[in-house]
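>>> Any chance you could fold what I've pasted below:
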Amino acid sequence: MAVRERSSIHGADTQFLDPSVLSRIGNLELLARTVVDGFLQGIHRSPHLGMSLDFAEHREYMRGDDIRRIDWRLFARTDRFYVKLFEAETAADFMVALDISKSMSFGTHSVTKLDYARYLAAALSFFSQRQRDRVGLATFDHEIVDYIPPSTRHLQRVLHTLVNAEPGRPGVLRDPLMSLGDNLHHRGITLIISDFYEEPEQAVDAIRHLRARGHDVIVFHVLDPAELEFPFETAASFRDMESAEMIPIVPDKLVAEYRARISEHTEELEQLFTGSRIDYTVVDTSKPLDYALFQYLTSREKMARVR
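Modelled structure (predicted):
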């Protein structure tokens, strides 16, 4: 199964990465700043990651790195080799594609899937702005709802749109993501956040279009813990979030089959995305945000080394 148990990054102040705490912060820009600062503080303290105190710009040199990326001034101060992680002259277009279809309104704890996705999108947009990337946003259901092209001046528009994003209609991936690919005229990084209630092959086909046009693509598959574990015990009627159809369920007769199917679904998505050189991560909305943020940075670093 694509979901794996893991601990938070050593040293991170997970209080300020916990979605239940973040849900009480009314200002999305303050939330994004809090998440990024708390995460980077944890990275700085980690004995395992080999990052300097200027983590957002450097990491320790590793065999195989391009020696042209070594920061010789930092070497003079520390007597250790560091390479620039993201260089200003190679600032990227960073585009968030956020699913706001009806199913994203589901949640069994302090936040819905859309809330959690909103926090991730805001934090990574804020971080990317710090990296001097050009930040943009597209929200979508069965079509693009809001579109903000990547720019160094669009962070406030992005945050405002995230605050006001509301799930309302059923969604599909193909049409809006095909349209997004046609609208992005410069190669860059596209982060797709969705609950992927779609057949895996159809979902991946929609995203391959972006990859084929030269974009680096990172996928976060956000799921509520109840969708991962199906903890329900008593018979009840469940509402399909997309179609509103009511379905009677006897949970104890279905729990094993459900868990097997959600595992198959995420594993098939992971296999298909990996085969298309697209980074894919399942994110549990009850967990602190540090795991998703670290996965994003790992993907960015890998992309920088491939180029």
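>>> alpha carbons only for contacts and neighbour counts from here, please
Will do.
>>> How many residues are close by T108?
Number of residues near T108 (other CA atoms under 10 Å) recorded here: 13.
>>> cool, and E257?
Residues lying near E257 (other CA under 10 Å) number 11.
>>> Please enumerate the strands of the stretch 1-150 of the chain.
Using DSSP state E, counting those that start in this stretch, the strands found in the stretch 1-150 of the chain span residues 58-60, 82-84, 93-99, 134-140, 144-151.
>>> do you know which of these lies nearest F273?
Across the strands of the stretch 1-150 of the chain, F273 has its closest neighbour in strand 93-99 (16.4 Å, CA to CA).
>>> do you know which of the strands of the stretch 1-150 of the chain lies nearest P176?
strand 144-151 (5.2 Å).
>>> how far away is the residue nearest to V255 when sequence neighbours are not counted from V306?
By the measure of CA to CA, 6 or more residues apart in numbering, the closest residue to V255 outside its immediate chain neighbours is F230, 6.3 Å from it. Counting by CA to CA, to the nearest Å, the separation of F230 from V306 is 39 Å.
>>> quick one, helices of this protein?
For the chain, applying DSSP state H gives helices covering 19-22, 28-45, 72-78, 113-130, 155-164, 174-183, 200-212, 225-229, 251-275, 290-306.
>>> Remind me what the second one packs against, helices and strands.
Judged by 3 or more CA pairs under 8 Å, 6 or more residues apart in numbering; DSSP states H and E, the packing partners of helix 28-45 are helix 113-130, helix 155-164.
>>> For the last one, which helices and strands make contact with it?
Read it as helix 155-164. Partner elements for helix 155-164 (3+ CA pairs under 8 Å, 6+ apart): helix 28-45, helix 113-130, strand 134-140, strand 144-151.
>>> for the residue nearest to the spatial centre of the chain, what are its contacts?
Central residue of the chain (CA atoms, centre = their mean): F220, 4.2 Å from the mean position. The contact partners of F220, taken as CA atoms under 8 Å, 6 or more residues apart in numbering, are L191, I192, I193, S194, Y280, T281, V282, V283, A292.
>>> one more to line up against the first:
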Amino acid sequence: MAIKDLSLSAKMTIDGFMNGINKSTVKGPGLEFSQYRSYQPGDDLRSLDWKMFARSDRYYIRESEVETNIAVRILIDSSASMNHSDGDFTKIDYARYLGASLAYLANLQGDAIGLYVLKNSGIFSMVAKQDYQHLARLFYQLEQINPEGKFTKPIHYKELFTGTQKRELLIFVTDLYQSDDDIINLLDTLNTLRHEIVVFHVLSRNEIDLDFKGYSTFEDLETGETIQIDQEKARVNYKTKLAVYLEETRVKMLDRRIFYRTICTDEPLDQALRDFLKQRSKLRI
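So this is what the prediction gives:
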């Protein structure tokens, strides 16, 4: 049932997204405008550009080039901080739905789909393949994620070098909770492999607004340390520091040529899906 639910959720999300998206921005399976050329006898009349005919009174064929299908790898942070909740909904819940929807959309586009789950004990890896059974297995692995411990240590990064040597589009879903720049070090490692990288920084509304409905004691999910906070007194200073942190993070990503977007767990997935299509169009293999 878990697999079926996640699969159904992804399908419903993508179907709704594709129905609502501007048809002119999605040409189908990888078609991108290349150039015009004069009509020649025998050309398919469906390729005639009637707007060009209206302007020039001459027949032109609109030629397109086909994108090569790419390999897309979903990376999920499964450290304990991803268990942070806002109500009954956790960051890892959001990461699952986002990862499943991106995988479903990529499969729909004809791309090979793979998975990395970044665990305290190492990295779980699924090779990138393009078939529905593989997609079903990916959904299953997303359902099995149980966040615990701290972020994956560099000693485990060797797993990243054992796969295909082709350039991939890596979609990293994380809350960027780290010590000693562990996640930045990972991104630097991935950059050495010349992959295209997209980072979705997942935040919950209660941590953005520092609104935890009267709680005064807070626990670090990865270290177990606790701290007492008066939310009302701390809120203004907290929001200022959070804004500085997010801007510094944005600059770090920009310096590494990584596409970066913050995304809140109460936001719909549409913008993340648009960002995926935008970055996908930049990658050629």
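>>> Aligned against the second structure, show me the partner of the residue nearest to the centre of the first structure.
Superposed on the second structure with TM-score structural alignment, F220 of the first structure falls opposite F200.
>>> okay if I get the contacts of F220 of the first structure as TSV plus neighbour count and distance to Q129 of the first structure?
Output for those, formatted as TSV (neighbours: other CA atoms under 10 Å; distance: CA to CA, whole Å):
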residue	neighbour count	distance to Q129 of the first structure
L191	21	15
I192	22	18
I193	26	19
S194	23	22
Y280	23	23
T281	23	23
V282	20	25
V283	25	23
A292	18	18
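>>> picking up where we left off before, from S243 of the first structure, how far off is the residue nearest to V255 of the first structure?
According to CA to CA, F230 of the first structure stands 20 Å off from S243 of the first structure.
>>> With S151 of the first structure instead?
Distance, S151 of the first structure to S243 of the first structure, by CA to CA: 36 Å.
>>> any idea what sits nearest the aligned partner of N191 of the second structure in the first structure, other than its immediate chain neighbours?
Alignment note (TM-score structural alignment): N191 of the second structure maps to R211 of the first structure. Once flanking residues are discounted, R211 of the first structure sits nearest to V217: 6.5 Å by CA to CA, 6+ apart.
>>> Determine the number of other residues adjacent to the one you found.
24.
>>> Hmm, T190 and it touching each other?
Yes. Using CA atoms under 8 Å, V217 of the first structure makes contact with T190 at a distance of 4.9 Å.
>>> More neighbours: F230 and V306 of the first structure, which one.
Legend: neighbour count by other CA under 10 Å for F230 of the first structure and V306, higher for F230 (17 against 6).
>>> My read is that that one contacts A256, right?
No. Using CA under 8 Å, F230 of the first structure is not in contact with A256, being 9.0 Å away.
>>> can I get the helices and strands packed on helix 155-164 of the first structure in CSV with mean neighbour count and distance to T90 of the first structure?
Below are these laid out as CSV (neighbours: other CA atoms under 10 Å; distance: least, CA to CA, whole Å):
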stretch, mean neighbour count, distance to T90 of the first structure
helix 28-45, 20, 21
helix 113-130, 24, 12
strand 134-140, 25, 11
strand 144-151, 18, 14
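>>> Which one, of these, ends up nearest to P251 of the first structure?
Relative to P251 of the first structure, the nearest member of those by CA to CA is helix 113-130, separated by 22.3 Å.
>>> E267 of the second structure -> the first structure?
Counting by TM-score structural alignment, E267 of the second structure corresponds to K287 in the first structure.
>>> how many other residues sit next to that match?
20.
>>> do P170 of the first structure as well
A count of neighbours around P170 of the first structure, defined by other CA under 10 Å, yields 17.
>>> For it, list the residues it contacts.
For P170 of the first structure, the contact set (CA under 8 Å, 6+ apart) comprises S101, K102, S103, D141, H142, E242, S243.
>>> Going by neighbour count, which of these are buried?
Buried members of those, scored by 16 or more other CA atoms under 10 Å, are S101, K102, S103, D141, H142, E242.
>>> Which position in the second structure pairs with the last one?
Residue mapping for E242 of the first structure onto the second structure gives E222, with TM-score structural alignment as the criterion.
>>> Now for its match: which residues touch it?
S79, A80, S81, E148, G149, K150.
>>> Try it again at 6 Å.
A80, G149, K150 (CA atoms under 6 Å, 6 or more residues apart in numbering).
>>> cool, and R213 of the first structure?
By CA under 6 Å, 6+ apart, the contact set of R213 of the first structure is empty.
>>> gap between it and L74 of the first structure?
Taking CA to CA, one finds R213 of the first structure at 37 Å from L74 of the first structure.
>>> what do you get for L228 of the first structure?
Following CA to CA, the distance that separates L228 of the first structure from L74 of the first structure is 45 Å.
>>> swap in T112 of the first structure?
As for T112 of the first structure, its distance to L74 of the first structure is 43 Å (criterion: CA to CA).
>>> quick one: which of those two has more around it?
T112 (22 against 16).
>>> what do we get in the second structure for that one?
T112 of the first structure maps onto T90 in the second structure, by TM-score structural alignment.
>>> ditto for I192 of the first structure
In the second structure, the residue paired with I192 of the first structure is F172, using TM-score structural alignment.
>>> quick one, what contacts that match?
By CA under 6 Å, 6+ apart, F172 of the second structure lies in contact with L75, V199.
>>> let's see it at 7 Å
I74, L75, I76, V198, V199, F200 (CA atoms under 7 Å, 6 or more residues apart in numbering).
>>> and what of S216 of the second structure?
Listed by CA under 7 Å, 6+ apart, the contact set of S216 of the second structure reads Q228, I229, D230, Q231.
>>> quick one: the nearest residue to it once chain neighbours are set aside from Y238 of the second structure, how far?
Once flanking residues are discounted, S216 of the second structure sits nearest to I229: 5.1 Å by CA to CA, 6+ apart. Going from I229 of the second structure to Y238 of the second structure by CA to CA gives 11 Å.
>>> of the two, who's got more company?
Neighbours per residue (other CA under 10 Å) separate I229 of the second structure from Y238, with Y238 holding more: 16 against 13.
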